[in-house]
Every structure is written in C-alpha cells, then in structure tokens.
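# how does the following fold in three dimensions:
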Amino acid sequence: MSGLIRQRLSAVETDLRRAITELNTDWADRSISEIIDAMVGAELCHHPLYEKLNRLDAAQCQLDLGLYGMCADCESEIEPERLAQDPTEQRCQCCSEQYAHEHRRELRLSH
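Prediction:
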C-alpha cells in the first residue's frame, strides 16, 4: 500500500514541478522544502502552488513517519475516499469543514 501512496504522491509532485517551471524561476531542481522556503523569500505565500507544496511535503513526511492518512487536527483516520480524491489531504471531513468555517470567519474579521 505504501508503494501505491508514494506513486500517487510522486505524480502530484511531478505536476507541481511542472507548474513551478511556469513561474520562470530556477527552483525546478530544488527539494520541495527548498522550493517552499524560496516561495516564502519571494513573498509568494499566497500563490496557489504554495499551499499545494506544503500539503505534499506534509504528506510525504507523514508517510515516512508512518502517520499518513491521519487527520492533522484530531488525529483520526482520514476517510479513504478523501485520500483517493487527493492524496495530500490533511484533514478528515469534519475537521476540514471546521477549518473552512473558521478560515472564512477569519477572512471576514480581517476585512
């Protein structure tokens, strides 16, 4: 099973690296964590790729630690259908909904 997950995460990484080359940077040969750091330095934290790279990095680390598929918030198992849809998913359905609700509220309060 771990091999299949690594394959799926590798496919996500390939797609993200392709998108990174479109940013016209010299980051393509860097590690995912180095690209994330470079995006912070270039003030690209709000770029859609930034969140996707962070999710990929987290999923790869969780897989290495034997924690892949565990919700980052409540530590319950993430529903298999959610992981099948997005192998970088970090939250179970319940926590994802709560996070989205809180994030929307934070956006309203900051404007």
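# contacts and neighbour counts: CA atoms only from here.
Noted.
# where do the helices sit along this protein?
Listed from the start of the chain, the chain has helices (DSSP state H) covering 2-21, 32-41, 48-65, 80-85, 93-110.
# quick one, which of these is nearest to Cys71?
Comparing these against Cys71 with C-alpha to C-alpha, the closest turns out to be helix 93-110 (7.9 Å).
# contacts for that closest one?
Residues from elsewhere that reach helix 93-110, judged by C-alpha atoms under 8 Å, 6 or more residues apart in numbering: Cys71, Asp73, Cys74, Ile78, Glu79, Arg82.
# before we compare anything, build this one as well:
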Amino acid sequence: MPTLTDPVQASQVRQRLARREAELRSLLDACTWGAIQPADEREVGDFKDMAVAEVQATVDEAQAAHVVAELHRLQAARGRLEDGSYGFCQECGDEIDPRRLTALPTTTHCASCQEWLERRAARSH
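Have a look, this model is predicted:
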C-alpha cells in the first residue's frame, strides 16, 4: 500500500481523503455558523449568557483552527499521492507501515521517526 502502485489502492486512498475532507468542511461550516450569527439572533440576555457565548465562540474558533490544519494536511497528502511520495517517511525515506497509513492517512513519518521527533520536541520544552 505505501507506494500505491496499484491504481485501486490509490483510488481508495483518494476516496478516504475526499470523505474526510467533506466531513471536515461540514464541521468547519458548523463552527463558523455560530460565529457569524448576528448578536440579536443569539439571544444573549445577561452577563452570564454573554460569558457562555464568549467561551463557546472561543471553543468554536479553536475547533475551526484544528479543522483548517487538518484540511491542509489532507491537501498535502493528496499532493504526495500525486507525486508518488505518499506512504514514505519524510525523515528517513522508508515506507510507512500500511496500518499506520490506514489509521493516519495524512501522516508524513513512520512510527520510529515520529517517536524520535516527539522525544526531541519534549526535550526542547
């Protein structure tokens, strides 16, 4: 699966990425809808309600940021799929385990390199 020389496998990956993109776009639409509703439609009645609405807006904003980041990762995965680099670790160049790609289709690193990167990041904090 990693090299995706089989057109059927490549098509399956494309379909999975497209399905996930549709899910994310739907989620993003839901996140932004609350943010663009006029204040009078939100029926904020007192300071407590305003505080709750503000917290919800902050949560929606954070969720939207995560969705946008995942959409970028999906687009990058599509690019790698098209240029033939999908399924190869960007750190060591080895093939990424197909089970890892199934679980994390936008991953760019094999499990070993990902673990090494995470340990290095933890040490730098």
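# any chance of the contacts of helix 93-110 of structure 1 in JSON lines, plus distance to Asn54 of structure 1 and neighbour count?
Written out in JSON lines, the entries for the contacts of helix 93-110 of structure 1 read as follows (distance: C-alpha to C-alpha, whole Å; neighbours: other C-alpha atoms under 10 Å):
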{"residue": "Cys71", "distance to Asn54 of structure 1": "15", "neighbour count": "20"}
{"residue": "Asp73", "distance to Asn54 of structure 1": "16", "neighbour count": "13"}
{"residue": "Cys74", "distance to Asn54 of structure 1": "19", "neighbour count": "12"}
{"residue": "Ile78", "distance to Asn54 of structure 1": "18", "neighbour count": "21"}
{"residue": "Glu79", "distance to Asn54 of structure 1": "20", "neighbour count": "15"}
{"residue": "Arg82", "distance to Asn54 of structure 1": "18", "neighbour count": "16"}
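# present those residues as TSV; the columns should include distance to Thr88 of structure 1.
Formatted as TSV, the entries for the contacts of helix 93-110 of structure 1 read as follows, by distance: C-alpha to C-alpha, whole Å:
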residue	distance to Thr88 of structure 1
Cys71	11
Asp73	15
Cys74	17
Ile78	11
Glu79	12
Arg82	9
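# name the nearest of those relative to Leu16 of structure 1.
Ranked by distance to Leu16 of structure 1 (C-alpha to C-alpha), the contacts of helix 93-110 of structure 1 are led by Arg82 at 19.6 Å.
# got a list of what the alignment partner in structure 2 of the closest one touches?
Applying TM-score structural alignment, one finds that Arg82 of structure 1 aligns to Arg100 in structure 2. Under the criterion of C-alpha under 8 Å, 6+ apart, the neighbours of Arg100 of structure 2 are Thr107, Cys110, Ala111.
# and Arg100 of structure 2, how far is that from His125 of structure 2?
Applying C-alpha to C-alpha, to the nearest Å, one obtains 27 Å for the distance of Arg100 of structure 2 from His125 of structure 2.
# and the contacts of stretch 65-73 of structure 1?
Here stretch 65-73 of structure 1 makes contact (C-alpha under 8 Å, 6+ apart) with 59-60, 62, 76-79, 83, 89-92, 95.
# buried residues of it, list them for me.
Tyr68, Gly69, Met70, Cys71, Ala72 (16 or more other C-alpha atoms under 10 Å).
# tell me the residues of structure 2 aligned with that stretch.
In the comparison with structure 2, stretch 65-73 of structure 1 aligns to the range 83-91 (TM-score structural alignment).
# chain center to that stretch: distance?
Stretch 83-91 of structure 2 has its average C-alpha position 18 Å from the chain's average C-alpha position, going by C-alpha atoms, centre = their mean, to the nearest Å.
# thank you, goodbye.
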